[in-house]
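Engineer: generate a structure from the sequence data that follows.
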Amino acid sequence: MSGKKRGLGRGLDALLGAGARPTPPATGNGQEQPGDGVLKELPVDLIQRGKYQPRRDIEPESLQDLADSIKAQGVMQPIVVRPISDSRYEIIAGERRWRATQLAGLHSIPTIVRDVPDEAAIAMALIENIQREDLNPIEEAAALQRLQQEFELTQQEVADAIGKSRSTVANLLRLMSLREDVRRLVEHGDLEMGHARALLALEGEHQSQAARTVVARGLSVRQTEALVRKLLEQGQNPQPDQTEPRLDPNIRSLQDDLSQRLGTRVEIRHGAAGKGKLVLSYSSLDELDGILSHIK
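Structural biologist: This is a model prediction of the structure:
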């Protein structure tokens, strides 16, 4: 990590200042909010998806519900953006509200404009989204991991920054050690966090097989814990099969970094000869547009 990022270890407030404080309610257009940026109404087409957005998937049903609410009552909470050119803005927090506003047919949205550098934008996006948005456990865990790694924070410092207990942060971070296929089941809601915590006791393909069994049988968390205990007692958790190649730590780090920067799941299939494939996942055309805006 660079020295300037490590500066966050001395306290997030040193970098963020007032930026990490809750966003004030909308009170007008173009009004200065001391220490908090400028409050104004911006056209939705001048705003683009934030590259530090921890959310990967937004369920169409929940997005439509929010759009219906916005159509009836308007946007109750401004989104937070930063200028990236003379006429365009990038979202720091509030992508779901921005998407729902477009779905509702509105052409503008109340925003708080904060002119902040990349490092502050990373911290603000992660912290505000973790605190404000309904992230699934894997999205939240990935966001916490990035916050910890980007700024070399302890689990306690991460916990203090987002207003959660250290044990909650520790349990979420443990989810990142799940196998990729098991993480996807948690991310898509097929497994709950309790299931995932139980499955962490298993390794390799045994973890994946147990996860598939839990989903297929619709096992409860208690039943999953019993299944894991049974497998461990029967010695069905040997060391992972060495014939199944593990992802190189450098490739995994690059994969995770690309996932965070593009705001979507990224898979790098790296072959022994140096060739491979880069696979990007998206769940809607809007999400694809957001990915492409970061690549162009």
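Engineer: could you use CA atoms for every contact and neighbour count after this?
Structural biologist: Fine.
Engineer: which stretches of the stretch 151-296 of the chain form strands?
Structural biologist: 266-270, 276-280 (DSSP state E, counting those that start in this stretch).
Engineer: report the angle between the last one and strand 266-270.
Structural biologist: Right, the one you point to is strand 276-280. Here the directions of strand 276-280 and strand 266-270 differ by 170 degrees (axes from the mean of the first three to the mean of the last three C-alpha atoms, to 10 degrees).
Engineer: still on that earlier bit, tell me the most buried of the strands of the stretch 151-296 of the chain?
Structural biologist: Highest mean neighbour count of the strands of the stretch 151-296 of the chain: strand 266-270, a mean of 17 (counted as mean count of other C-alpha atoms under 10 Å).
Engineer: and Ile58, how many residues sit next to it?
Structural biologist: 17 (other C-alpha atoms under 10 Å).
Engineer: which SSE is it in?
Structural biologist: Under DSSP states H and E, no helix or strand contains Ile58.
Engineer: I have a second one here; can you model it like the first so I can compare?
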Amino acid sequence: MSKSKHARMISQLGSQMAESAGGSITNDDRFSGFTPSDMASGEMALDRIMEDEHQPRKSYDEQSLKDLAENLKTHGVQQPIQLRWNQDHRKWMIVYGHRRFRAAQLAGLNAIPCTFTEADVDEPTIRIRQLVENAQREDLAPMELARAIESLASLTKWSNRRIAEALGFNHTTVGRYLSLLKLPEQVQQLVQNRDLAPCIAAEITKAKAEDQERLGRQIVAKGLNRDAAKQEIAQAICSPMAKPSQPKPKAKELLTQTVNITIYRNPDVSDFKIRQELMAVIEQMDTTKAES
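Structural biologist: Below is the predicted model:
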């Protein structure tokens, strides 16, 4: 192994490893079983590697993994994964390259090409690297990306604009993905399965909560494009279903209700006149009751 190649690998592994160079590398837990020939090839044994449970990608297409595994058997791993040391588990944790790692396991490989991140890199930087790497490869399902952005926001307390700058996104894109997390679970699943475009789903968040699931299913069932979907959503927002009006009570129902009547006598009106008016009212009530 040339001195220059040895030096490059030492540099990648960080200053702590550089201090232990010159034959004492294997005294460090990180490099147990990690030989000079490993350094020359830039490979790490698979059993020395663990996945990062906080990485953005949560689901993998099984057939796609099998296809990649077959490819690796024939052509090998062309793109190295990136690792960092996890002292708690005493293993190398994947920064990015989880899919390649799983495919390498399926392919029955013993080791995988790798690079090493700096020893002092912080968590926000790791999260950003993972997000950018997955976003550039278009590996993440929309809801995975939304949850990863939310996780980064929770970790850093950054504004949408600052997150967008770190990821190389437009700040409205960050806001749009975060809004997807407010949708009902059923609509989120449509987005996750790529049945409903994120841009359309973000428009659905503007509708009333009770209308969102119906709108999501309706748009997918009709196969509406973005413009048609926006029009459908706008109609739901501007023209909510009218509440059914309460039926007016029938005259018969009114007539069977008990009421209290107080009569105040006008001293200028005779008793005969009062009786005459009351009889007329009673007669009218009897007529109305018979008709109803």
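Engineer: need the TM-score between these chains.
Structural biologist: The TM-score (TM-score structural alignment, normalised by the length of the second structure) is 0.63; 212 aligned residues with a C-alpha RMSD of 3.0 Å.
Engineer: sorry, back to before: Gln156 of the first structure is nearest to which of the strands of the stretch 151-296 of the first structure?
Structural biologist: Nearest to Gln156 of the first structure among the strands of the stretch 151-296 of the first structure is strand 266-270 (28.9 Å), distances taken as C-alpha to C-alpha.
Engineer: on that earlier part again, got the strands of the stretch 151-296 of the first structure as CSV, with distance to Val182 of the first structure columns?
Structural biologist: Output for those, formatted as CSV (distance: least, C-alpha to C-alpha, whole Å):
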stretch, distance to Val182 of the first structure
strand 266-270, 15
strand 276-280, 18
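Engineer: what residues are up against the aligned partner of Leu72 of the second structure in the first structure?
Structural biologist: When the first structure is aligned by TM-score structural alignment, the residue opposite Leu72 of the second structure is Ile70. Shown in contact with Ile70 of the first structure (C-alpha atoms under 8 Å, 6 or more residues apart in numbering): Met76, Ala100, Thr101, Ala104.
Engineer: dump the residue contacts of the third one.
Structural biologist: Residues touching Thr101 of the first structure, when contacts are defined by C-alpha under 8 Å, 6+ apart, comprise Val44, Ala67, Ile70, Lys71, Val75, His107, Ser108, Ile109.
Engineer: redo that, cut-off 10 Å
Structural biologist: 44, 63-64, 66-71, 74-75, 95, 107-109 (C-alpha atoms under 10 Å, 6 or more residues apart in numbering).
Engineer: which ones among the residues you listed map onto strands?
Structural biologist: Ser108, Ile109 (DSSP state E).
Engineer: ranges for the helices of the stretch 101-250 of the second structure?
Structural biologist: Taking DSSP state H, counting those that start in this stretch, the helices of the stretch 101-250 of the second structure run over residues 123-137, 142-156, 160-167, 171-179, 185-192, 198-204, 209-222, 226-238.
Engineer: who wins for proximity to Lys3 of the second structure among those helices?
Structural biologist: helix 123-137 (30.2 Å).
Engineer: mind listing residues that contact that closest one?
Structural biologist: Contacts for helix 123-137 of the second structure (C-alpha under 10 Å, 6+ apart): 54-57, 82, 84, 94-97, 117, 138-142, 144-145, 148-149, 151-153, 155-156, 163, 166-169.
Engineer: just the buried ones out of these, please.
Structural biologist: 55-57, 82, 84, 94-97, 117, 139-142, 144-145, 148-149, 151-153, 163, 167, 169 (16 or more other C-alpha atoms under 10 Å).
Engineer: how about the helices of the stretch 101-250 of the second structure in a markdown table, adding distance to Ala290 of the second structure?
Structural biologist: Formatted as a markdown table, the helices of the stretch 101-250 of the second structure follow (distance: least, C-alpha to C-alpha, whole Å):
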| stretch | distance to Ala290 of the second structure |
| --- | --- |
| helix 123-137 | 78 |
| helix 142-156 | 67 |
| helix 160-167 | 72 |
| helix 171-179 | 62 |
| helix 185-192 | 56 |
| helix 198-204 | 55 |
| helix 209-222 | 46 |
| helix 226-238 | 46 |
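Engineer: show me what contacts Lys164 of the first structure?
Structural biologist: Gln131, Gln156, Val158.
Engineer: now these as CSV including distance to Gly28 of the first structure?
Structural biologist: Below are those laid out as CSV (distance: C-alpha to C-alpha, whole Å):
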residue, distance to Gly28 of the first structure
Gln131, 25
Gln156, 38
Val158, 34
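Engineer: since that was my last question, I'll sign off now.
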